[in-house]
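> Show me the folded form of this:
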Amino acid sequence: MSQESRQASRQELHAVEWADDGLLLIDQTLLPDRLERLRVTDVDTLVDAIRRLVVRGAPAIGVAGAYGVALALRQAERAGWDRTALLAAIARIREARPTAVNLAVCVDRVLPLLDQGPDAVLAEAHAVLREDEQANRTMAGHGADWLVKRVGALRPLRLLTHCNTGALATAGWGTALGVIRELHARDLVEVVYADETRPLLQGSRLTAWELAHDGIPHYVQADGAAAGTILRGEVDAAVVGADRVAANGDTANKVGTVAVALACAEAGIPFLVAAPTTTVDLATASGEGIHIELRGEDEVLEWGGLRTAPAVSRGHNPAFDVTPGRLVTALVTERGVLEVAAGQLPADHLHGP
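Got it, this is the predicted structure:
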């Protein structure tokens, strides 16, 4: 671990920050070996950073998208863009990753302020960031309370998580990993099983790095080991995040999540999804309407630039899968907990008192 990485372990992580008229993004493609920040001052660099997963996680790319509108306005002023060119640049940001709904939601939130100039857009983007971190901390409390009530607190819990849902994936604190951090603060975590998350290893590179950052005991395991770990009775609950939640409770998350949900259902243990309300997409009726991003074939056909499959092999590389709502024991947001498998749906939650 580098000296900067050791220093980061003593302070809160912020994946997305605004400083000196530009964005600072923790370059998550370099972790855990190096902790470096990429400075972003133009639309091309931001779109590339989102697509390459320099910044990733639905809430984090949503915040980056909101700031991206301010970047686009400033670039338009420098370059003399007309309105058409400006809107085209903003559309490129909005569409940089199609599955996570937060990106479009956060861009759309700041768009009405476009004619008021970059300072007004920037102020609203700051609000998006503050609200996301506060929502994460609130949902962490709700999720921890629900798990303690559901599973019991006679001993610390053995938890499983898939992909990265911590401070690196959000404006701060985290969603599913935020719930785990809250339980750890209550001395209620025995161990966390972190799935490695093929093909880009967000679990072993990022989640394990954050767990080490917080001093939380953990194992990294192959994705294919998760179901067996659950069925052997070594896990009390699985806690995962989401990139989009449909109105019927179907949930899109990192590919491999649905296998965890199926194993939890077979084992009779809770499968908890933690996500802010900005991730709930009431305009999408079910998981069938969620666009699943297909990434480049080389991510599964190569490793470290070396071919690991026969030359004639093709690569199938969906970045996400959809877990049916009937397998989601509960959905926790900043507004509380819905027991989705029992028939409580996101629409009721968001439209309730």
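
> Only C-alpha atoms from now on, for both contacts and neighbour counts.
Fine.

> Share the number of residues neighbouring Ser313, please.
Using other Cα atoms under 10 Å, Ser313 has 10 neighbouring residues.

> Give me the three-state assignment for it.
Following DSSP: H, G, I helix; E, B strand; the rest coil, the label given to Ser313 is coil.

> ok, now Glu17?
Per three-state DSSP, the secondary structure class of Glu17 is strand.

> Hmm, it is touching Arg37, no?
No - assessed by Cα atoms under 8 Å, Glu17 is found out of contact with Arg37, at 9.8 Å.

> which residues do those two both contact?
24-25 (Cα atoms under 8 Å, 6 or more residues apart in numbering).

> ok, and the closest non-adjacent residue to the residue nearest to the spatial centre of the chain?
The structure's the chain has its C-alpha centroid closest to Gly57; by Cα atoms, centre = their mean the separation is 3.0 Å. Residue nearest to Gly57 in three dimensions, not counting chain neighbours: Ala169, with 4.1 Å by Cα to Cα, 6 or more residues apart in numbering.

> Where do the helices of the stretch 1-150 of the chain begin and end?
All helices of the stretch 1-150 of the chain, identified by DSSP state H, counting those that start in this stretch, fall at 3-8, 43-51, 58-79, 83-94, 101-110, 118-151.

> Which positions in the first one come out as buried?
Residues Ser5 are the ones in helix 3-8 that count as buried (16 or more other Cα atoms under 10 Å).

> The residue of the chain positioned farthest from its centre and Thr175, how far apart?
Distance from the C-alpha centroid of the chain peaks at Gly80, with 35.3 Å (Cα atoms, centre = their mean). Per Cα to Cα, to the nearest Å, Gly80 is found 40 Å from Thr175.

> Gly352 too?
22 Å.

> Roughly how far does the residue nearest to the centre of the chain sit from Ala85?
Using Cα to Cα, Gly57 is found at 28 Å from Ala85.

> again, but for Ser313
41 Å.

> again with Val121
Looking at Val121 against Ala85, where the rule is Cα to Cα, the gap reads 18 Å.

> same deal with Pro118?
Counting by Cα to Cα, the separation of Pro118 from Ala85 is 16 Å.

> Between those two, which is the more surrounded one?
When Pro118 and Ala85 are compared for neighbours, Pro118 comes out ahead with 19 against 13, by other Cα under 10 Å.

> which residue sits closest to that one, ignoring its sequence neighbours?
In space, Pro118 is closest to Ala70, 5.0 Å off (Cα to Cα, 6+ apart).

> how deep is the one you found tucked in, by neighbour count?
Ala70: 31 neighbours (other Cα under 10 Å).

> Sequence B follows; please return its structure for comparison with A:
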Amino acid sequence: MDTIRWEEGKLKIIDQTKLPTEEIILDIENIEDCRRAIKNLQVRGAPAIGDAAAFGMVLGLKEIQAENFEDFYEAFLENKRFLSSSRPTAVNLFWALDRMEDVVLKNAEMTLPEIRCLLEKEAMNIAEEDAATCRKIGENGAALLRDGMSILTHCNAGRLATARYGTALAPVYVAEEQGKRIHVYADETRPLLQGARLTAYELKEAGVDVTVITDSMAAYVMKNMRVDFVIVGCDRVAANGDTANKIGTYGVALLAKAHGIPFYVAGPFSTIDMDTPTGREILIEERPPEEITHGFGKRTVPVGVEVLNPAFDVTDHALITGFITEKGIICPPYKEGFEAALRGMKRGNERC
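Below you'll find the model as predicted:
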């Protein structure tokens, strides 16, 4: 099934914390369970988080018992604040919630049942647009790939991180559809092993040649194996091109630079935050220390030892060869490129 599916008033998701050994579908029936699923990484990946949050707002409507617009809107904003507190770094979460609020504000003169119907429709639109956007990212990125190439990726930015196709893996899927055979090196991605558990799982299911390596093997593989490209996803892109992605991405970018390997970031325009000037302003989520101290089912760190567990790091724009977006491939200077592309969305932006 798709990573996220709306069916009979319920949000159905694949519980990604159980993969790859168990394939469990969760029925999310209320806003509290939706927030918990986002917070606990049962649904993860910037686009998928935005999709889930939009449907979470629809689920939250069940608990709003308002008779006038003012009371309805106040309760709606409380639900929005509740979901927005789940994870701080991925901008798609806030982008999707803002889209849902825009529906309410633009239709304030309609009846509350009509507004509720429009909100459900908007959530479905967000998920459908996510799938279409990722497909376009795949088509644009596949143009960079030739038969027999190898890419290295970090974390999971495939179909499990989106409504369909993925971002960083979308070019691989489209290239495979075009008859090109692509080999993928997947960093395991400590401490939660999204690369080993999720990227390898979905690529294997799709019949794509994949090799899992530990994070510390990336330099060895770049030096001794053939790596043609590095393609990663993104959780927030600042106006100057600085990019927040899963912890370890910055190190991979430095290694790619040292070995002369192109380093691309794949993501939708909704991940570009023009209100954030540089990466210094991006809030980095701190995850529980238990993800490291008990990462393999038993304690692996001595009691009393301090643990640092940032979920993301920021890659400087100078290390990024280009951005693969649904509008085209954007090369430096990024701020001018983003602004130009935003101004000319109807005609696209093929800068590279």
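
> Can you calculate the TM-score here?
For this chain pair, the superposition-based TM-score is 0.90 by TM-score structural alignment, normalised by the length of the second structure; 334 aligned residues with a Cα RMSD of 1.9 Å.

> returning to what we had before: out of the helices of the stretch 1-150 of the first structure, the one nearest Leu282 of the first structure is which?
helix 101-110 (10.6 Å; Cα to Cα).

> circling back to that earlier point, residue in the second structure paired with the residue nearest to Gly57 of the first structure?
Mapped onto the second structure by TM-score structural alignment, Ala169 of the first structure lines up with Ala161.

> so that match touches Ile38, yeah?
No - contact criterion Cα under 8 Å: Ala161 of the second structure and Ile38 do not qualify, at 11.7 Å.

> Aligned to the residue nearest to Pro118 of the first structure, what sits in the second structure?
Looks like Ala70 of the first structure aligns to Val58 there (TM-score structural alignment).

> So its match sits against Leu119, correct?
Yes - in this structure Val58 of the second structure lies within contact range of Leu119 using Cα under 8 Å: 6.5 Å.

> Need the residues touching each of these two.
The contact sets of Val58 of the second structure and Leu119 do not overlap (Cα under 8 Å, 6+ apart).

> Give the equivalent position in the first structure for Gly141 of the second structure.
In the first structure, Gly141 of the second structure lines up with Gly143, judged by TM-score structural alignment.

> my guess is its match meets Ala330, correct?
No - here Gly143 of the first structure lies out of contact with Ala330, judged by Cα under 8 Å, at a distance of 9.1 Å.

> These two - which one has more neighbours?
Gly143 (30 against 26).

> Mind checking which of Gly352 and Thr175 of the first structure has more residues around it?
Higher neighbour count among Gly352 of the first structure and Thr175: Thr175, with 37 against 8, using other Cα under 10 Å.

> Touching, that one and Thr138? I think so.
No - here Thr175 of the first structure does not reach Thr138: they are 9.7 Å apart, not a contact under Cα under 8 Å.

> count of neighbours near the residue mapped onto Pro59 of the first structure from the second structure?
Counting by TM-score structural alignment, Pro59 of the first structure corresponds to Pro47 in the second structure. Counted by other Cα under 10 Å, the residues lying close to Pro47 of the second structure total 35.

> how about the nearest residue to Pro47 of the second structure, chain neighbours excluded?
Closest residue to Pro47 of the second structure apart from its sequence neighbours, by Cα to Cα, 6+ apart: Thr162 at 5.0 Å.

> who touches the one you found in this structure?
3-4, 45-49, 51, 130-131, 134.

> Quick check: the gap between it and Ala143 of the second structure.
Note on Thr162 of the second structure: its distance to Ala143 of the second structure, by Cα to Cα, is 21 Å.

> again, but for Pro88 of the second structure
Distance from Pro88 of the second structure to Ala143 of the second structure, by Cα to Cα: 33 Å.

> Look at these two and report which has more neighbours.
Applying other Cα under 10 Å to Pro88 of the second structure and Ala143 shows that Pro88 carries more neighbours, namely 14 against 11.

> corresponding residue for the more buried one in the first structure?
In the first structure, Pro88 of the second structure lines up with Pro98, judged by TM-score structural alignment.

> Touching, that match and Leu294? I think so.
No - Pro98 of the first structure lies out of contact with Leu294 (Cα under 8 Å); the separation is 10.0 Å.

> number of nearby residues for Val69 of the first structure?
Neighbour count for Val69 of the first structure, taken as other Cα under 10 Å: 30.

> re the thing from before, settle it for me: which of Ala161 and Ile38 of the second structure has more neighbours?
Counted by other Cα under 10 Å, Ala161 of the second structure and Ile38 do not tie: Ala161 has more neighbours, with 25 against 21.

> Who are the contact partners of the more buried one?
Contacts of Ala161 of the second structure by Cα under 8 Å, 6+ apart are 3, 43-49.

> ok, now with 7 Å
When contacts are counted by Cα atoms under 7 Å, 6 or more residues apart in numbering, Ala161 of the second structure is found next to 44-48.

> Could you measure from the equivalent of Leu211 of the first structure over in the second structure over to Ile126 of the second structure?
Aligned by TM-score structural alignment, Leu211 of the first structure pairs with Leu203 of the second structure. The gap separating Leu203 of the second structure from Ile126 of the second structure is 25 Å, by Cα to Cα.

> and Ala96 of the first structure, what does it touch?
Ala96 of the first structure touches 47, 50-51, counting by Cα under 7 Å, 6+ apart.

> List the single closest residue to the residue mapped onto Leu113 of the first structure from the second structure in space, sequence neighbours excluded.
Under the alignment (TM-score structural alignment), Leu113 of the first structure maps onto Val103 of the second structure. The shortest distance from Val103 of the second structure to any non-neighbouring residue, by Cα to Cα, 6+ apart, is to Leu119 (6.6 Å).
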